[in-house]
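S.K.: when you get a sec, could you give me coordinates for this:
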Amino acid sequence: MEGRKLTSVALILIFLAAGIGASIFAPSSQNFEWDTSVVRNVTVVANSSNLFALKLFNEIRGNNTIFSPLSIWIALAMAYEGTRGPTAEEMRKVLNFPENKTLLRETIAYIMRNFAGGNGYNLTLANSIWPNEYYPINESYVNIVKNYYDAYVRSLNYQSPERAREIINSWIQNRTNGRIKELIPPGYLTKAMALVLSNTIYFNASWVEKFDYRMTWEEVFYTPHGEVTALMMHKTAKFGYAEDEDVKVLEMPYKGERFSMLIVLPKDVKIMPQITLEKINAWRRNIKESLVEVTLPRFTIEKYYDLKKPLMSMGMYRAFYNADFGGIGPDLYISFVVHKSYIKVGEKGTEASAATAVGIPSGISPHEYIFNANHPFIFIIQDKTTGAILFMGELVDPSS
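M.R.: Presented below is the predicted three-dimensional model:
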């Protein structure tokens, strides 16, 4: 029974940090230094988005988690193209963007040209920019996003914000094979929107070693809150396998041999090991082909995230308050970053999709703080020059 527990508990959470979402490029080194080589910088993008993935994972993890760090990273890269000053500096620190934006956009252009399509799998990346037809966005910015990010460009009339929302959401739904619906919720777009940026990613691939439907049956899955019943798939075959004192690691390749799912399973069902980029790369290096008896749940997860607070917690603050997006236009700030992801894992393979939208309205940034005096407070009338208190009091009950 202990073996079954090890096979079942806490599997999904770690897979999502170390698997499809964070390992599109499977980096071979810990390099974070940008240089003039675009091919080399692809590894930097991989490492940067992976490190961002692990940090964000700790901010948003819950009962089940699924997100695409690459989608979020690219969407925010488009926004970063228009930043200046401290706003740009904060985004660089959180996302490891280069100070030289030419290096970033040339690398993104290379990724957009070379990482779509596939032999034996389907992978698509798509970007879009939705400017307000009445807002004077810098033409140079639009050209950068269009030419380097291969972005679809369509101007919208945000005087009808719900209609604009429907158009953007429809494009996103089409680019994700119908899996990501209603990414931008009602009420998120206003007449003040200057533009919306979006990224989509869609992945569909079959296992090299498919599971037999006849070998799927109900078994107990051990969650942190107790036992549940799940459909468990079974197969004995040669897979990539590694382990250390804390975890067992399984690598399941997809057809085409370019992508794989990496599953990290704690040996102690009560302890969740700390996951770092160094550990993930060490596990990858130590994986060897072995005969493995695999038991894996069939599962589907769909999640929605409002990323404003998590990103602020990670240090990206000025983009939302006191922002400088002067490269796009005057008086702009980010009002929302929303993300939605979907994954389905079954006997044949995996389907996964995600989308990210960044809303940038025009106008003065919203209030940095909220002051709601709806409970007792002390008040002071003072001389600002000398600091002398003229009156001092406390309000406990305004109705008396």
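S.K.: contacts and neighbour counts: CA atoms only from here.
M.R.: Will do.
S.K.: by contact count, what packs against the one helix or strand L76 maps to?
M.R.: Secondary structure assignment for L76, by DSSP states H and E: helix 69-80. Packing partners of helix 69-80 (3 or more Cα pairs under 8 Å, 6 or more residues apart in numbering; DSSP states H and E): helix 38-60, helix 85-95, strand 193-206, strand 349-361.
S.K.: buried stuff in the longest one?
M.R.: By neighbour count, with 16 or more other Cα atoms under 10 Å as the criterion, the buried positions of helix 38-60 are 38, 41-57, 60.
S.K.: looking at the helices and strands packed on helix 69-80, which is closest to E245?
M.R.: Closest of those to E245 is helix 38-60, at 21.1 Å (criterion: Cα to Cα).
S.K.: can you tell me how far the residue nearest to S260 when sequence neighbours are not counted is from L231?
M.R.: Residue nearest to S260 in three dimensions, not counting chain neighbours: P253, with 4.0 Å by Cα to Cα, 6 or more residues apart in numbering. Taking Cα to Cα, to the nearest Å as the measure, P253 falls 21 Å from L231.
S.K.: those two: which has the busier surroundings?
M.R.: P253 (20 against 16; other Cα atoms under 10 Å).
S.K.: which secondary structure element is home to the more buried one?
M.R.: strand 247-253.
S.K.: quick check: next helix or strand after that strand?
M.R.: With DSSP H and E, the next secondary element past strand 247-253 is strand 260-266.
S.K.: right, and K288 touches Y241 too?
M.R.: Yes - with contacts counted by Cα atoms under 8 Å, K288 reaches Y241, the gap being 5.4 Å.
S.K.: when those two are compared, which one has more neighbours?
M.R.: Y241 (21 against 15).
S.K.: centre of the chain to the helix or strand harbouring the more buried one, how far?
M.R.: For Y241, the element it lies in under DSSP H and E is strand 226-243. Computed by Cα atoms, centre = their mean, to the nearest Å, the chain-centroid distance of strand 226-243 equals 26 Å.
S.K.: ok so, going back, now the helices and strands packed on helix 69-80 as JSON lines including distance to T124?
M.R.: Shown next, in JSON lines, are the helices and strands packed on helix 69-80 (distance: least, Cα to Cα, whole Å):
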{"stretch": "helix 38-60", "distance to T124": "17"}
{"stretch": "helix 85-95", "distance to T124": "22"}
{"stretch": "strand 193-206", "distance to T124": "5"}
{"stretch": "strand 349-361", "distance to T124": "9"}
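S.K.: for comparison, sequence B:
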Amino acid sequence: MSVCSGLWERELSEESTDRRTFLGKKYTKVVMMHRAGLYRFHEDVDNMVQVLEVPLWGGKASLMLLLPFHVENLARLDKLLTLELLSKWLKRTAVTSAAVSLPKANITSALSLQLAALGLTDAWDQKVADFSGMSDQSKGKLHLGGVLHWASLELGPKAGKGEADLEEENVEQPKMFYADHPFIILVRDNATGALLLMGALDHAEGELLHDEL
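M.R.: Now for the predicted structure:
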């Protein structure tokens, strides 16, 4: 699965970028993208986290960003996060003036899926499985040797086709969503509510400044 920067509903223009410090596992100098506009936004003061929802695919999906109030690793937020709490946050989001700053980054993940542990055992058994119908070059039965799941998400400035000329919205007294430290990323299908992707950015590639304090 791949989600790319060209799926923003409204772009973060190349002119609205500069180089700033990302306070991750290592402190690095990265390109930060900025845009002011109207977004669905919520601040959970008790759990010290900001929730921002950004439209994708013309509103067919949403990018959800969970940003701790302060610089910290994501262990606390990861332990805190449940589907029930996520649903509560989404219900409490409201259209709000927000000034959004995000690092330009490319996030990838490759996982070997252990489906046999979930009970799907026959597909790996060369005596039982038969996937020969999937190949016109097979001279015998075929079985699975492994299943690899690969996902990529690019945080970049470009919007979807036809959206590049949209101007930055005029907003007054915006809430600040300044993602210069680790945050959690989710992609949600708005029609079904299904989570299509979940990940985190705790390190951004760039010029190394110094070790974490």
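S.K.: TM-score for these two?
M.R.: TM-score of the superposed chains, computed with TM-score structural alignment, normalised by the length of structure 2, equals 0.57; 142 aligned residues with a Cα RMSD of 3.1 Å.
S.K.: so the strand holding P253 of structure 1 versus strand 349-361, what angle?
M.R.: 100 degrees (axes from the mean of the first three to the mean of the last three Cα atoms, to 10 degrees).
S.K.: residues in contact with strand 247-253 of structure 1?
M.R.: 207-209, 239-243, 259-267, 273, 283, 287 (Cα atoms under 8 Å, 6 or more residues apart in numbering).
S.K.: could you redo the last one with a cut-off of 6 Å?
M.R.: Contact with strand 247-253 of structure 1 is made by 208, 240-243, 260-267, as judged by Cα atoms under 6 Å, 6 or more residues apart in numbering.
S.K.: relative to D44 of structure 2, how far out is the residue mapped onto V220 of structure 1 from structure 2?
M.R.: Alignment note: V220 of structure 1 maps to T21 in structure 2; criterion TM-score structural alignment. To D44 of structure 2, T21 of structure 2 is 25 Å away according to Cα to Cα.
S.K.: which of those two has more neighbours?
M.R.: T21 (20 against 13).
S.K.: for the more buried one, which residues are in contact?
M.R.: 28-29 are the contacts of T21 of structure 2 under Cα under 6 Å, 6+ apart.
S.K.: doesn't it belong to a strand?
M.R.: Yes - counting by DSSP: H, G, I helix; E, B strand; the rest coil, T21 of structure 2 is part of a strand.
S.K.: from V100 of structure 2, how far out is it?
M.R.: 15 Å.
S.K.: same check, this time on T82 of structure 2
M.R.: 25 Å.
S.K.: higher neighbour count, the two?
M.R.: V100 (21 against 11).
S.K.: and the residue most central in space within structure 2, what element?
M.R.: Centroid-nearest residue in structure 2: I185, 3.3 Å away (criterion: Cα atoms, centre = their mean). According to DSSP H and E, I185 of structure 2 maps onto strand 183-189.
S.K.: go on, N174 of structure 1?
M.R.: helix 161-175.
S.K.: and Y254 of structure 1, what's its match in structure 2?
M.R.: For Y254 of structure 1, the residue aligned by TM-score structural alignment is L56.
S.K.: and its match, what does it touch?
M.R.: Here L56 of structure 2 is in contact with 7-9, 62 (Cα under 6 Å, 6+ apart).
S.K.: could you identify which of those has the most neighbours?
M.R.: Neighbour-wise, these (other Cα under 10 Å) top out at W8, 26 neighbours.
S.K.: report the aligned residue range of structure 2 for the helix holding N174 of structure 1.
M.R.: Counting by TM-score structural alignment, helix 161-175 of structure 1 has no counterpart in structure 2.
S.K.: how far away is M176 of structure 2 from L67 of structure 2?
M.R.: For M176 of structure 2, the distance to L67 of structure 2 - Cα to Cα - is 11 Å.
S.K.: D211 of structure 2 too?
M.R.: From D211 of structure 2 over to L67 of structure 2 (counting by Cα to Cα), the distance is 22 Å.
S.K.: the two: who's more crowded?
M.R.: A direct count of neighbours by other Cα under 10 Å for D211 of structure 2 and L67 places L67 higher, at 25 against 11.
S.K.: residue in structure 1 paired with the more buried one?
M.R.: Aligned partner of L67 of structure 2 by TM-score structural alignment: L265.
S.K.: now do V30 of structure 2
M.R.: Using TM-score structural alignment, V30 of structure 2 pairs with A230 in structure 1.
S.K.: burial count for its match?
M.R.: 18.
S.K.: quick one: contacts for the match of L67 of structure 2?
M.R.: 11, 247-248 are the contacts of L265 of structure 1 under Cα under 6 Å, 6+ apart.
S.K.: then V147 of structure 2?
M.R.: 112-113.
S.K.: any idea how far it is from I107 of structure 2?
M.R.: Taken as Cα to Cα, the span from V147 of structure 2 to I107 of structure 2 is 20 Å.
S.K.: excluding sequence neighbours, find me the nearest residue to F259 of structure 1.
M.R.: Per Cα to Cα, 6+ apart, closest to F259 of structure 1 is P253, 6.2 Å.
S.K.: any idea how far K238 of structure 1 is from the one you found?
M.R.: From P253 of structure 1 to K238 of structure 1 the distance is 10 Å (Cα to Cα).
S.K.: the residue lying closest to R188 of structure 2 once chain neighbours are set aside - how many residues pack around it?
M.R.: Spatially, and ignoring its direct neighbours in sequence, R188 of structure 2 is nearest to L195 (4.5 Å; Cα to Cα, 6+ apart). The number of residues packed around L195 of structure 2, counting by other Cα under 10 Å, is 14.
S.K.: quick one on the thing from earlier: and the residue nearest to S260 of structure 1, how far is that from R40 of structure 1?
M.R.: 24 Å.
S.K.: same thing with H234 of structure 1?
M.R.: According to Cα to Cα, H234 of structure 1 and R40 of structure 1 sit 39 Å apart.
S.K.: over to A53 of structure 1?
M.R.: 20 Å.
S.K.: R105 of structure 1: which of the helices and strands packed on helix 69-80 of structure 1 is closest?
M.R.: helix 38-60 (9.8 Å).
S.K.: so that closest one matches what in structure 2?
M.R.: Using TM-score structural alignment, helix 38-60 of structure 1 pairs with nothing in structure 2.
S.K.: now the angle from that helix to helix 69-80?
M.R.: 110 degrees.
S.K.: hmm, W57 of structure 2 is touching L7, no?
M.R.: Yes - if you go by Cα atoms under 6 Å, W57 of structure 2 and L7 touch, sitting 5.3 Å apart.
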